[in-house]
Every structure is written in C-alpha cells, then in structure tokens.
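Enquirer: Okay, structure incoming, though there's no sequence with it:
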C-alpha cells in the first residue's frame, strides 16, 4: 500500500486529505509545525504511519523535516500542502515577507530536493497563480514594497512551475493542484469554494492508477487539467527559478 507524506496536515485541506487517505487504507505520514501543534492531531495520530514536526519557515527545520521523513523510509508520494497567506496588516514586516516565501516556495523546493525521491509529487497551487509575476529578483520581498496578495500569487506560480520542471527533469509523475477558495483557516469564512472537494484532487493524484504519465507536470482543478500561467510551462523560467532557489538554499536537485 502506498506511503504518502503530507505537509501542513494538522487542519484544513491537509488534514482532510490525510483522513481520506487513511480511511482508504494508505500509510500516511503527517506533519505539524511544532510538537505542541501536533497535539491537535488527536486520534488521527494513532492511525498515521508517522508524525514529523518542523517549522517550514525555517531552513534548518525544513531540513529536519526531510530527515525525519527519510528515516521512515521512501515515500510513494508527497503532497506539498503547507502554505500561508499573510494579510497586509500581519505581513508588513520583513519577517512576514520571508515567511510567505519560505513556506510557500522554499519549503516545497527544499523538501523535493532533500526527501528521497518518490514516484509522485503534488504541489498545492491556486487560481491566483495566474496573477503571479515571473520576476526572480528580490524573491523574499526584502527591498520591494510589500504586497501580500502579489507575494502569494508569485509563490503559487513558483510551485506550479516547479511541478512542471520536476516532471521534465526527473520523469516522475507530478501535478500542481488548485483546490479552489475554500473556507479553511487560511481561506477564511467568506470563501465560496466547496470544502468537501478541496482535498479530493491532490489525494486522487497521489494514489490513482488511472492517471496517464503524459499529464505529468500539469495544473489541475477538481480532477480536470487546465491551462496554467504561460510562465509555468516555460522551461527557461523553470530553470531560472531552480537556479535562483538553489543559490538561496545551497541545495541543487540531483541530476542538475
């Protein structure tokens, strides 16, 4: 039975995916930011294959998460679910800028590079990625005027491009998934998307035997492949993004 690691799985879509996959009999490794936060797993903890902890806004913790996953053995799939959206009043400091970039872009990149390579990689994107910019200067918004919405859109363009890049470079089955604007803790109570459908596509892509290899690297919404931002499919942009992230982290994808 497939072994699946899901980041950010204490609540929201990550938890919904974990619960659904465990109910179907899959071995699931869940992730929480801290040991204290992991207490919120409750009874889910006893049904999971393992629990790993680490704050994905910190590079050292992200390395530690990868070490914990690798110690459990090779995963068949990884769902990069963790993400943040910082409103301007909460994200107007340098720490806020760095947190958005670190969790939404750097962590999926680092974990993809550091975790023993699975057969499938799934990245949580957003329809807002279509408003992302392909400018790779000042990725952590250190000098630019802070714009929470733009930073979020840019980060989702990044992971959409990473899904396509790793499909091309590694030959693994990858997807970027738009779950819709759903009423999770991050999405907020005003969200109009279908919460029941929000986790389905990523869980399906991580496990289904019906997905053909020729769709690898695609962008999906509710099990339907859609056309992403043009830059996500631009191999030049993909390669420049990976070079930029490798330069920041000091970690380069194997085979590159």
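Expert: Sure thing, it's come through. Quick caveat, the model's predicted, so the values are computed rather than measured.

Enquirer: C-alpha only now, for contacts and for neighbours.
Expert: OK.

Enquirer: Spell out the residue ranges of the strands in the stretch 101-250 of the chain.
Expert: Along the stretch 101-250 of the chain, counting by DSSP state E, counting those that start in this stretch, strands occupy 120-124, 173-178, 218-221, 224-226.

Enquirer: so the first one versus strand 173-178, what angle?
Expert: In other words, strand 120-124. Counting by axes from the mean of the first three to the mean of the last three Cα atoms, to 10 degrees, strand 120-124 points 10 degrees away from the direction of strand 173-178.

Enquirer: that older thread, quick check: which of the strands of the stretch 101-250 of the chain has the most neighbours on average?
Expert: Stretch with highest mean neighbour count among the strands of the stretch 101-250 of the chain: strand 173-178 (a mean of 30; mean count of other Cα atoms under 10 Å).

Enquirer: In addition, the following structure is provided for comparison:
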C-alpha cells in the first residue's frame, strides 16, 4: 500500500514537472477560421499552452477563446487586426508585446504566420497601396515577425520557432522581381497573385533563417524558421479559388506538426510537406524590397533584445 502511494506521488510529481516544462506561449495569426482555427484547437487539446489568437471578427474570436479554454488551454487571448493595413500590423505587434510582457514573462515560444487571403479576379490594393494579396500574405508577416523577434529571442523553450505558411503553388511561380512585388502595378489573376505571394513566404523564411543562423547572439541563432504547404484543404479560400478538391479541415495537421514535436527535428529554413522550394533570381534584392515596403529592417535586431 505504501509502495503504491509512493508511486502515485512520484508519478504526479513527474507529470507536474513535465507539464511545467511543456507550457508554451503560441501566437497564431488568422486563427478564427480554417487551418488556423484547427491548429489552435489541437494545441489547446495538448494542454498547458497559452494561446494568442488573431483575427478580424471580435465575436468569433471571443467564442474561439472560450472553446480553446474548454479544450484544455491554460489561457486564450484574442487580438483583432486587419493585416491589409501595415499600421494595424504595428498595433497588433504592440498589443501582443504588451500582453506577453505582462503575462508571459516577456516571451513568445512559437509564432505561426498563418493568416492569408485569396482575392477574387478584380485586383485590390492594401491601405498602403500594395497588391492586397501580397500585402496580407507577405508584407504583414515580414513586419509582424520583425516586431515580435525580441519576444521569440526571450523564449526559454529549447525550440523557439517562427512558422510561416507557404503553399505547393509557390513552386510553380517564376516571376521577375518586379512581377513578384507588383512594382509596375500590373493586374494579375487571383491565382497568380496567390502563388507569387506564397513564393514570397518561402523566400522570407529562407532568408530569415540565414540571418538568424549567422547571428552571434545565441538567443537569435537558436530560433528555427520553418515553412510548409498546409495541404490541399477544403477551407473557404480553397473553395473560392479551386473548388472542393482537398481534405477536410479537421485533417489539416501540417501546421500543428511543425509547431510540435516534428518541428523540433527540422532544419531552420526548410520547407515541408508538398512540392519543392521555389526560386528567385536575387533573394537579397527581394529582402531589400520588403524592408523598403514595410519601413522596417532586420539589421538592428540587437538593439531590441
């Protein structure tokens, strides 16, 4: 009897210790619908995670947070922002930073740049006059990641990560630099604009990984930057652009895999799950253009740590 009690006490102690170690703070953009919502629900079910979820519909976000808590999340906080406006992205970053400083010891363990759009045939412009698809899918995560890098660098998790959703369609995109960034404001088909933007997400991840890997500050060099094809999934986006040709959202686990154990074993800068990495004539010029468009640079990361 005494042996059984000792075993139960030891088991409870080990479980509590493991639970404490595994607790992570995770931000998911575009989390109120589709793959982002599915990923948030799976991370909540893991238990003990602090989930920060972003969207554009406060009522939906409030309901999502309640569901995440019911599923086992330690906490769930909603942030509202329109990523079509870079000023909104800046505000989102400030609010997330303030929240993490007040509640999560000033750190963020996993950043998941999941939000993305597929626009109808009529080209639309962002608040700053960029192609809307490129602004939301590429410029927003570029700026948001830069602003939140100090939080990720402060993570005490052994495997802090930045995950950016790309697509298998990026491997089919071979634009010139001007076409990629829509410098000439020439109309693109919705499919072409989406593919180009997903190539941008892949290139962003590759270049960011090289910058961080080469950094002398170990807080930055240990951060993994990963990207992937989320799968052909019957989200609202897929249904609008391609029709019902994929798997149910309930089976779309690729993002979740990179955010959990599978992702810890992968090389920074790597692309996963569908097709190969795309190509660009000059990735450094592409990076410079992103800095120009967003007004932010990654050259001064140290000053914010």
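Expert: That came in fine, so what should we check first? Everything quoted here is computed from the prediction, not taken from an experiment.

Enquirer: neighbours around the counterpart of residue 292 of structure 2 in structure 1, how many?
Expert: Counting by TM-score structural alignment, residue 292 of structure 2 corresponds to residue 247 in structure 1. Around residue 247 of structure 1 sit 11 other residues, with neighbours defined as other Cα atoms under 10 Å.

Enquirer: check contacts around residue 247 of structure 1.
Expert: With contact set as Cα atoms under 8 Å, 6 or more residues apart in numbering, residue 247 of structure 1 has no partners.

Enquirer: Return the distance of whatever residue of structure 1 lines up with residue 161 of structure 2 relative to residue 205 of structure 1.
Expert: If you follow residue 161 of structure 2 across to structure 1 using TM-score structural alignment, you land on residue 120. Using Cα to Cα, to the nearest Å, we find residue 120 of structure 1 at a distance of 8 Å from residue 205 of structure 1.

Enquirer: contacting residues for the counterpart of residue 141 of structure 2 in structure 1?
Expert: Matched to structure 1 by TM-score structural alignment, residue 141 of structure 2 sits across from residue 108. Residue 108 of structure 1 makes contact with 80, 123, 159 under the criterion Cα under 8 Å, 6+ apart.

Enquirer: Is it correct that residue 230 of structure 2 is in contact with residue 251?
Expert: No: assessed by Cα atoms under 8 Å, residue 230 of structure 2 is found out of contact with residue 251, at 10.5 Å.

Enquirer: between the two, which one's more packed in?
Expert: residue 230 (20 against 12).

Enquirer: That one -> structure 1?
Expert: So residue 230 of structure 2 corresponds to residue 179, using TM-score structural alignment.

Enquirer: same deal with residue 264 of structure 2?
Expert: So, by TM-score structural alignment, residue 264 of structure 2 is matched to residue 211.

Enquirer: And for residue 66 of structure 2?
Expert: That one, residue 66 of structure 2, aligns with residue 43 by TM-score structural alignment.

Enquirer: could I get the contacts of residue 108 of structure 1 as TSV with distance to residue 144 of structure 1?
Expert: Output for those, formatted as TSV (distance: Cα to Cα, whole Å):
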residue	distance to residue 144 of structure 1
80	27
123	26
159	21
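
Enquirer: What is the nearest of the residues you listed to residue 172 of structure 1?
Expert: residue 123 (13.2 Å; Cα to Cα).

Enquirer: quick one, which of the strands of the stretch 101-250 of structure 1 is nearest to residue 252 of structure 1?
Expert: strand 120-124 (17.1 Å).

Enquirer: show me what contacts residue 122 of structure 1?
Expert: Contacts of residue 122 of structure 1 by Cα under 8 Å, 6+ apart are 77, 78, 79, 80, 163, 174, 175, 176, 177, 202, 205, 206.

Enquirer: now for the residues you listed, which pair is the farthest apart?
Expert: Farthest pair in the contacts of residue 122 of structure 1, by Cα to Cα: 77 and 177, 14.4 Å.

Enquirer: which residues of the stretch 101-250 of structure 2 fall in helices?
Expert: 132-134, 140-153, 177-181, 190-213, 218-221, 236-241 (DSSP state H, counting those that start in this stretch).

Enquirer: Mean per-residue distance, the first one versus structure 1.
Expert: Read that as helix 132-134 of structure 2. Mean deviation of helix 132-134 of structure 2 relative to structure 1 after superposition (mean Cα distance after the TM-score superposition for structure 1): 1.3 Å.

Enquirer: That helix packs against which elements?
Expert: Here helix 132-134 of structure 2 touches helix 190-213, going by 3 or more Cα pairs under 8 Å, 6 or more residues apart in numbering; DSSP states H and E.

Enquirer: and the helix it packs on, which residues are buried?
Expert: 190-209, 212-213 (16 or more other Cα atoms under 10 Å).

Enquirer: go on, stretch 113-121 of structure 2?
Expert: For stretch 113-121 of structure 2, by 16+ other Cα under 10 Å, it's 113, 114, 115, 116, 117, 118, 119.

Enquirer: what about it, start to end distance?
Expert: 24 Å.

Enquirer: Not counting its own residues, what contacts that stretch?
Expert: Under Cα under 8 Å, 6+ apart, the answer for stretch 113-121 of structure 2 is 28-31, 36, 132-133, 136-137, 141, 162-165, 188-191, 194, 237, 240-241.

Enquirer: Tell me if I'm right that residue 58 of structure 2 and residue 80 touch.
Expert: Yes: Residue 58 of structure 2 is within contact range of residue 80, at 6.4 Å (criterion: Cα under 8 Å).

Enquirer: okay, these two: which has more neighbours?
Expert: It is residue 80, of residue 58 of structure 2 and residue 80, that has more neighbours when counted by other Cα under 10 Å, with 19 against 15.

Enquirer: And the more buried one? What does it align with in structure 1?
Expert: Per TM-score structural alignment, residue 80 of structure 2 is aligned with residue 53.

Enquirer: out of everything not next to it in sequence, what's closest to that match?
Expert: residue 32 (4.9 Å; Cα to Cα, 6 or more residues apart in numbering).
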